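Participant: What follows is a predicted structure for the sequence shown.
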Amino acid sequence: MQRRHFLHAAGLGLAAPALSLSSAPVRAANPPLKIGFIYSGPVADIGWTYQHDLGRKMIEKEFGDKVQTVFVEKVQEGPDAERVMRGLIQDDCKMIFATSYGFMDPTARVAADFPDITFEHCSGYKTAPNLGVYQTRFYEGAYLLGILAAKRSKTGVLGYVAPFPIPEVIRNLDAFVLGARSVNPKITAKVVWISAWYDPPKEREAALTLMNQGADVMYQNTDSAAIVQLAQSKGVWAFGQDSDMTRFGPTAHLSANTLNWGVYYVHKVRQKLAGQWKSEDTKWGMKEGIVQLAPLGPSVPREAVALFEEKKAAILAGKFQPFTGPIVDQGGKQRVAAGQALAEKELWTMNWYVDGILGKQP
């Protein structure tokens, strides 16, 4: 495993610093704010980590020499994350973004030890005066992709490759199926859990298993483009995740649920530079521009476009919430009454399957 990999401000690369001809030490009047990012996957995953790193680069572009950013990729979720964060602080980082759910407890521990350092944790729920959290309403995009999936599927079976059974993943799966069943109430979804965020061979194997069980439209909450590539070779359809994966399956790729983390990162760094940062529990979606959908591919049926655009406009306008009842869970229990929306607290702690998902959670 690559233990540490720092990338300095864009354009600097690994060039050595210029030498001063003066014998006296040179100190910057206003040293840049040094910001550290820790990533669970490789920057080249074309998915979750890739998109976070685009957000890091947006910070550099927005603030120039007022900031300096560094990152560590492929950090194991657990004790090693704590070691990496402490190392970033020793390297003079004053602000740290921890970009995966599994970094939650390590981030909370380090934040408690360093009250003067600002921390931001993605996908978690533990906060402190110097620790804020942020999530996205990724489920909004997942619901819209479900509409396209139902319009495209010929077998009536959808496939979903999932990493870990945490609320974020279950919420996206449920929203995808709700969107699909709003078009075809009889459509079903099968799930394979692989216990990894990024593992192209496992992702491909799981997708192949689902295809062999009749799934002809694939969705994922994992990070690589392996599933889209497999769909292209097998003549079925797929959605990219986190980034636009069209180039990996020109005809198979229907769209992608993507994330523009940069809009959030620029917002929080601006607060920090202005001395206005505060700990917040932020949940942004399509309206704020953090959840974005890739252009529709050539294989999207024409009759799907109008409905897709109608629901998309309703979500953007705040007139439609994907978890609006009636919603029944896998066991037949009514979870949301007709005309009601799932409560925010329940939305972010979701641990149940909606009707239409086959199989049990791990």
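Facilitator: Good, I have the coordinates. Numbers count the residues shown, from 1 in each chain.
Participant: For the rest of this, base every contact and every neighbour count on C-alpha atoms.
Facilitator: Noted.
Participant: And stretch 256-267, end to end?
Facilitator: With Cα to Cα, to the nearest Å as the measure, stretch 256-267 spans 25 Å from end to end.
Participant: can you check stretch 180-193 too?
Facilitator: This stretch, stretch 180-193, spans 20 Å end to end (Cα to Cα).
Participant: contacting residues around it?
Facilitator: Contacts to stretch 180-193, defined as Cα atoms under 8 Å, 6 or more residues apart in numbering, come from residues 143, 145-151, 156-164, 177, 206-207, 210, 215, 356-359, 362.
Participant: which ones among these are found in helices?
Facilitator: Secondary structure from DSSP state H places 143, 145, 146, 147, 148, 149, 150, 151, 177, 206, 207, 210 of those in helices.
Participant: From those, pick the one nearest residue 314.
Facilitator: Distance to residue 314, by Cα to Cα, is smallest for residue 143 among the ones in helices among the contacts of stretch 180-193, at 12.3 Å.
Participant: correct me, but that closest one touches residue 179?
Facilitator: Yes - Residue 143 lies in contact with residue 179 (Cα atoms under 8 Å); the separation is 4.4 Å.
Participant: which of the two has more neighbours?
Facilitator: More neighbours surround residue 143 than the other of residue 143 and residue 179, with 29 against 26 (other Cα atoms under 10 Å).
Participant: Of all the residues in stretch 291-300, which ones are buried?
Facilitator: For stretch 291-300, the neighbour count (16 or more other Cα atoms under 10 Å) marks 291, 292, 293, 294, 297, 300 as buried.
Participant: The structure to be compared is supplied as follows:
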Amino acid sequence: MAASKTHGIDIARRRLLLGAGGAAAAAGLGLAPGRLFAQEPISVAGIYTVPVEQQWVSRIHVAAEAAKAAGQVSYVFSENTSNTDYPRVMREYAERGVKLIIGEIFGVEQEAREVVLDYPETAFLLGSSFLDDPAYPNLAVFDNYIQDASYLSGIIAGAMTQTGNIGMVGGFPIPEVNRLMHAFMAGVRETRADARFQVSFIGSWFDPPKAKETAFAMIEAGADLLYAERFGVSDAAKERGVLAIGNVIDTQADYPETVVASALWHFEPTLQAALARVAEGTFEAANYGLYSFMKEGGCSLAPLGSFEGKVPQAALDLVAEREAAIRAGSFEVAIDDSEPRSA
């Protein structure tokens, strides 16, 4: 099984999105290498249904590469694994004696759980729409609960739109996407109460051309700012001269005049918590989604970078106030997993 297949993905883009991010993550693990792991590195395998460049998966991959660079783990991965093939790949890694298997099972929930029960000595940390279940004691679940950062990015978006018409392009209307969109919309309304939203889902996790065409249609319908939940949206914004807000990763370096702000997901706290329990022999069914909260270090608002000095100060003051309250636990961003609608 190949550990690093390119599948035709541009190598320069892979290095830009993953290489620099991996180096930064290695420096920001917050734990001295070997503090938790005096023994041999823990063997970790990642199984991903999309290329590791895809926003969501890239955060898991970067965190694993950082742990590898720190000497905490050995790490191999398989990308572009179809849902139908996912259980087989899980079994292959488990049979090889991998201690911790990470990935995402949103499209293969029940089949994955059947595999988990067959390998009780293997720890599984998998992205899932469901909470932990004691019936699967070696399966811990997680999700990108980065609604805190999404809400803050919305405050900035509301201050930057001129028309109040905002386009939002997502992959699928599942809880993992819905909650971020709702948080973003709530943030927008803090600074633009009369905002209107065009919401559309492209039915794919990785189809930049389709996302781009959907974004073009929203711009034609009056949107002057786009929420780029998928790759391709910022390309449309750049070509048509409108603004965009990023999701999960910071792409401003690629779109310096387009991407104003981004809600960033940091998987390092989630992975570190799991590795600590594997090392201690205490890994069990648990909900690791909480490690994505801002107060846990699991998400943040990207630096303004090229938009420094261009965002109204009143919006920045509100962002600072809300962020401090979120980190202190005195302000909670609502978690709404229902499907957002155009309004």
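Facilitator: Yep, it's here. Bear in mind the structure is a predicted one, so any value in this text is a computation, not a measurement.
Participant: tm score of chain vs chain?
Facilitator: For these two chains in superposition, a TM-score of 0.82 is obtained (TM-score structural alignment, normalised by the length of the second structure); 303 aligned residues with a Cα RMSD of 2.1 Å.
Participant: With respect to residue 139 of the first structure, which of the buried residues of stretch 291-300 of the first structure is nearest?
Facilitator: Nearest to residue 139 of the first structure among these, with distances taken as Cα to Cα, is residue 291, at 9.1 Å.
Participant: Translate that closest one into the numbering of the second structure.
Facilitator: Aligned counterpart of residue 291 of the first structure in the second structure: residue 299 (TM-score structural alignment).
Participant: Name all residues that make contact with the nearest residue to that match once chain neighbours are set aside.
Facilitator: Counting by Cα to Cα, 6 or more residues apart in numbering, residue 299 of the second structure lies nearest to residue 265, which is 4.5 Å off, once chain neighbours are set aside. Going by Cα under 8 Å, 6+ apart, residue 265 of the second structure touches 59, 144, 146, 248, 249, 292, 298, 299, 300.
Participant: what does residue 265 of the second structure align to in the first structure?
Facilitator: In the first structure, residue 265 of the second structure lands on residue 259 (TM-score structural alignment).
Participant: Could you measure from that match over to residue 137 of the first structure?
Facilitator: Counting by Cα to Cα, the gap from residue 259 of the first structure to residue 137 of the first structure is 10 Å.
Participant: list residues touching both of the two?
Facilitator: Here residue 259 of the first structure and residue 137 have residue 291 as joint contacts, going by Cα under 8 Å, 6+ apart.
Participant: I figured residue 44 of the second structure was touching residue 101, is that so?
Facilitator: Yes - in terms of Cα under 8 Å, residue 44 of the second structure counts as a neighbour of residue 101; the distance is 5.7 Å.
Participant: who touches the aligned partner of residue 223 of the second structure in the first structure in this structure?
Facilitator: Structural alignment (TM-score structural alignment) places residue 223 of the second structure against residue 215 in the first structure. The contact partners of residue 215 of the first structure, taken as Cα under 8 Å, 6+ apart, are 155, 156, 157, 158, 159, 189, 190.
Participant: ok, 10 Å please
Facilitator: Residue 215 of the first structure makes contact with 153-160, 188-190, 207-209, 236-237 under the criterion Cα atoms under 10 Å, 6 or more residues apart in numbering.
Participant: same check, this time on residue 36 of the first structure
Facilitator: 6-7, 56, 68-72, 84-85, 87-89, 91-98, 119.
Participant: Map it across to the second structure for me.
Facilitator: Match for residue 36 of the first structure (TM-score structural alignment): residue 45.
Participant: three-state assignment of that match?
Facilitator: Using DSSP: H, G, I helix; E, B strand; the rest coil, the structure places residue 45 of the second structure in strand.
Participant: quick one, helices of the stretch 251-362 of the first structure?
Facilitator: Applying DSSP state H, counting those that start in this stretch to the stretch 251-362 of the first structure gives helices spanning 262-273, 302-316, 344-348.
Participant: most tightly surrounded among the ones you listed?
Facilitator: Mean neighbours per residue, mean count of other Cα atoms under 10 Å, is largest over these for helix 262-273, with a mean of 17.
Participant: Closest to the centroid, which residue in the second structure?
Facilitator: In the second structure, the centroid-proximal residue (Cα atoms, centre = their mean) is residue 56; its distance is 3.7 Å.
Participant: you'd agree it is up against residue 250?
Facilitator: No - look at residue 56 of the second structure against residue 250 with Cα atoms under 10 Å: they stay out of range, at 11.9 Å.
Participant: hang on, the earlier thing: if I look at the residue nearest to residue 299 of the second structure, how far off is residue 11 of the second structure?
Facilitator: From residue 265 of the second structure to residue 11 of the second structure the distance is 23 Å (Cα to Cα).
Participant: cool, and residue 111 of the second structure?
Facilitator: 33 Å.
Participant: on that earlier part again, which residues do residue 44 and residue 101 of the second structure both contact?
Facilitator: What both residue 44 of the second structure and residue 101 touch, as defined by Cα under 10 Å, 6+ apart, is the set 75, 76, 77, 93, 123, 124.
Participant: Am I right that the second one is in a helix?
Facilitator: This means residue 76 of the second structure. No - counting by three-state DSSP, residue 76 of the second structure falls outside a helix, being strand.
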